[in-house]
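1. Following is a predicted model, sequence given first.
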Amino acid sequence: MCGMVTADNAIARKIGIMGGTFDPIHFGHLYIAECSRHRFGLEKVIFIPTGDPVHKSRKGITGPARRMEMTALAIRSNPYFDISKIEVDRPGPTYTVDTLNELHGEGTGDRIFFITGADAIMEILTWKDVDRVFRLCEFIAITRPGYSFKEIDQVLSRLTKTQRERIHFHQTGGILISSTDIRQRVLCGAPIKYLVPEKVEEYIKEYRLYLPE
């Protein structure tokens, strides 16, 4: 159940960032962002669609302009949500450390919380400049009821105490929606209503996304 955390830093704003291909963005993404915002007292959550994702194959990924537009349509009714082109505009592979460097380079002094699935923490040690990543942000690691920490504990044991303290596990009820499943449903002619926002559904239909050319 969500509950507000009292801010322990009276000066710095608490900003959430949520990256992903968002191909397409769906209600699962939006639910996690909103519940994280409420639970951790975030002033806003910035959605950052990836440009050239390092950990995913480029094959079949919708162009960044389309993914940006779908994300913008999905979040526009929530005044606490924002969107950034920071990774789309950056040439070359997308690395989290570069995004964090750029955000901090704006000089706002914000306290940044990177919202991600707990499973992503399993790969954290493979991230570029992981030590600097931990210095630049804290993590909100989303889990679902019944999540097993057995494997992730092995990863956590290899982190420093300070790094472990910068990972905040947050259990949500979870909305089991997959972008992969949505794309497959579109391809098969199955409905995606109530899986994505209405405007995103209309956009997918208008531009015939996820269908054979």
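-> Yes, it's here. Because the structure is a prediction, the values reported are computed rather than measured.
2. From here on, just use CA atoms for contacts and neighbour counts.
-> Will do.
3. Quick check: longest helix in this protein by residues?
-> Ranked by residue count and defined by DSSP state H, the top helix of the chain is helix 27-40.
4. That one: how far from the chain's middle?
-> 10 Å (Cα atoms, centre = their mean, to the nearest Å).
5. mind listing the helices for this protein?
-> 27-40, 64-75, 96-105, 118-121, 130-136, 150-156, 161-165, 179-188, 198-206.
6. Out of those helices, flag the one nearest G173.
-> helix 27-40 (9.3 Å; Cα to Cα).
7. try this one next to it:
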Amino acid sequence: MKVGLMGGTFDPIHLGHLLAADSVCEALELDEVWFMPTNVPPHKEHKPGASAAERLEMVRLAVEGHPRFRASDVELRRGGVSYSIETVTRLRKEHPDKQFYYIIGADMVQYLPKWYRIEELVRLVTFVGLERPGYSTEYETLPGPIREAVRLVRMPQVELSSTEIRQRRAEGRSARYRVPDRVNDYIEVNSLYET
């Protein structure tokens, strides 16, 4: 079974995340994509605006009803900083029958050499870099062993970010049409990201 792993703060999850996962599912014929909210992201400066439980619930609401999408709390259960090597090692131990594909944005491909224990990680998982118009993955400049572990998949250009959605909410504006309807309802009912 081929499983895509999509990590992120998902603060909040938005339609761009779902479109990216769907693009990879189609291109690589994945059986499932697991969305894994990070506990403490190693690459981000800001602390999440929503709690871990709220972020996980928004992911659950976003993927509910999709036959191949799943919400996973593996990184939240582990606690601490969410290092990919620890997550992938654990998942491979728990699911030895699955082949994992780690989905990352175009901007993250060039930073792979700086990832914690990347030399081990590239032996455990295939990375899928999302190619978007206007973004360079700098794939050609990656060291050989890392480059060999990366597949590139094109996705449509979507100008959406969780930062923009939080900003809109802080300004009293809606996140509608940027997040799934059920996620929007959850954000509004729980007054998330309001100042």
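-> Cool, the structure landed. Fair warning: this is a prediction, and the values are worked out from it, not measured in the lab.
8. Quick check: TM-score for this pair?
-> Superposed pair, TM-score by TM-score structural alignment, normalised by the length of structure 2: 0.94. Supporting alignment: 195 aligned residues with a Cα RMSD of 1.4 Å.
9. mean shift between the longest helix of structure 1 and structure 2?
-> Averaged over the aligned pairs, helix 27-40 of structure 1 sits 0.5 Å from structure 2 after superposition, using mean Cα distance after the TM-score superposition for structure 1.
10. circling back: so which of the helices of structure 1 gets nearest G51 of structure 1?
-> So among the helices of structure 1, helix 64-75 is nearest, using Cα to Cα, at 6.1 Å.
11. what's the average distance of the closest one to structure 2?
-> Mean for helix 64-75 of structure 1 is 0.3 Å (mean Cα distance after the TM-score superposition for structure 1).
12. Which residue in structure 1 aligns with V63 of structure 2?
-> Under the alignment (TM-score structural alignment), V63 of structure 2 pairs with I75 of structure 1.
13. Skipping adjacent residues, who's closest to that match in space?
-> F81 (6.0 Å; Cα to Cα, 6 or more residues apart in numbering).
14. swap in E194 of structure 2?
-> Per Cα to Cα, 6+ apart, closest to E194 of structure 2 is A170, 4.5 Å.
15. The one you found matches what in structure 1?
-> Per TM-score structural alignment, A170 of structure 2 is aligned with L187.
16. quick one: that match from I204 of structure 1, how far?
-> 11 Å (Cα to Cα, to the nearest Å).
17. Looking at these two, which is more packed in?
-> Between L187 of structure 1 and I204, I204 has the larger neighbour count (other Cα atoms under 10 Å), namely 18 against 14.
18. So the more buried one versus I86 of structure 1, what's the distance?
-> 24 Å.
19. same thing with G19 of structure 1?
-> Distance from G19 of structure 1 to I86 of structure 1, counting by Cα to Cα: 11 Å.
20. coming back round to it: as JSON lines, the helices of structure 1 with distance to V54 of structure 1 would be great.
-> Below are the helices of structure 1 laid out as JSON lines (distance: least, Cα to Cα, whole Å):
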{"stretch": "helix 27-40", "distance to V54 of structure 1": "20"}
{"stretch": "helix 64-75", "distance to V54 of structure 1": "14"}
{"stretch": "helix 96-105", "distance to V54 of structure 1": "10"}
{"stretch": "helix 118-121", "distance to V54 of structure 1": "13"}
{"stretch": "helix 130-136", "distance to V54 of structure 1": "15"}
{"stretch": "helix 150-156", "distance to V54 of structure 1": "21"}
{"stretch": "helix 161-165", "distance to V54 of structure 1": "23"}
{"stretch": "helix 179-188", "distance to V54 of structure 1": "18"}
{"stretch": "helix 198-206", "distance to V54 of structure 1": "25"}
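21. Brilliant, that's me finished.
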